[in-house]
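A.B. asks: what's the 3D shape of this:
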Amino acid sequence: MAAKSPCTDICAFDNAKGWCRGCGRTLKETREWRKLSPYHRKEIERVLPARLKIVRIETE
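C.D. replies: Take a look at the predicted model:
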């Protein structure tokens, strides 16, 4: 079964933090997403809302 990706097809990475402005993942996390265990994907998914909030505040 394929892992559902949080990708929003907005692949623009913030230079300061290195997080994608669309989904909040790092470039490394996006590349390794399908190889990650369900546990590690959940751990990343838990921090994405906070990351996106920070990125959006910094870009305003």
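
A.B. asks: Please count neighbours and contacts with C-alpha atoms only from this point.
C.D. replies: Noted.

A.B. asks: Could you say which helix or strand holds residue 5?
C.D. replies: Counting by DSSP states H and E, there is no helix or strand that carries residue 5.

A.B. asks: Next, the second sequence, to be compared with the first:
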Amino acid sequence: MNAPERPVPSPCVNICALDDDDICTGCQRTVAEITRWSRMDNEERRSVLALCHERAKSSGLVWMLPVRR
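C.D. replies: Model (predicted):
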């Protein structure tokens, strides 16, 4: 019997401040995403995390290094 999947943890880093677009500067989630997080299933949470990563890349918070082959 498979154990149930653990909940995807929140990306909150306790830097809770909204920018001009109402995106948290700490975790890169929108206000709607933050308030819905506890009611999301893991699939939706993973989608939100992907959006957060894209927002962080777009804003320069995450630098992508080229892949060496």
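
A.B. asks: what's the matching range in structure 1 for stretch 29-45 of structure 2?
C.D. replies: Taken onto structure 1 by TM-score structural alignment, stretch 29-45 of structure 2 occupies residues 25-41 there.

A.B. asks: Can you get me the start-to-end distance on that stretch?
C.D. replies: 11 Å (Cα to Cα, to the nearest Å).

A.B. asks: buried set for that stretch?
C.D. replies: 25-26, 29-30, 33, 41 (16 or more other Cα atoms under 10 Å).

A.B. asks: Over to stretch 48-58 of structure 2?
C.D. replies: Those would be 48-49, 52-53, 55-56, for stretch 48-58 of structure 2 by 16+ other Cα under 10 Å.

A.B. asks: Take the residues you listed and lay them out in CSV including secondary structure.
C.D. replies: Formatted as CSV, those follow (DSSP: H, G, I helix; E, B strand; the rest coil):
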residue, secondary structure
48, helix
49, helix
52, helix
53, helix
55, helix
56, helix
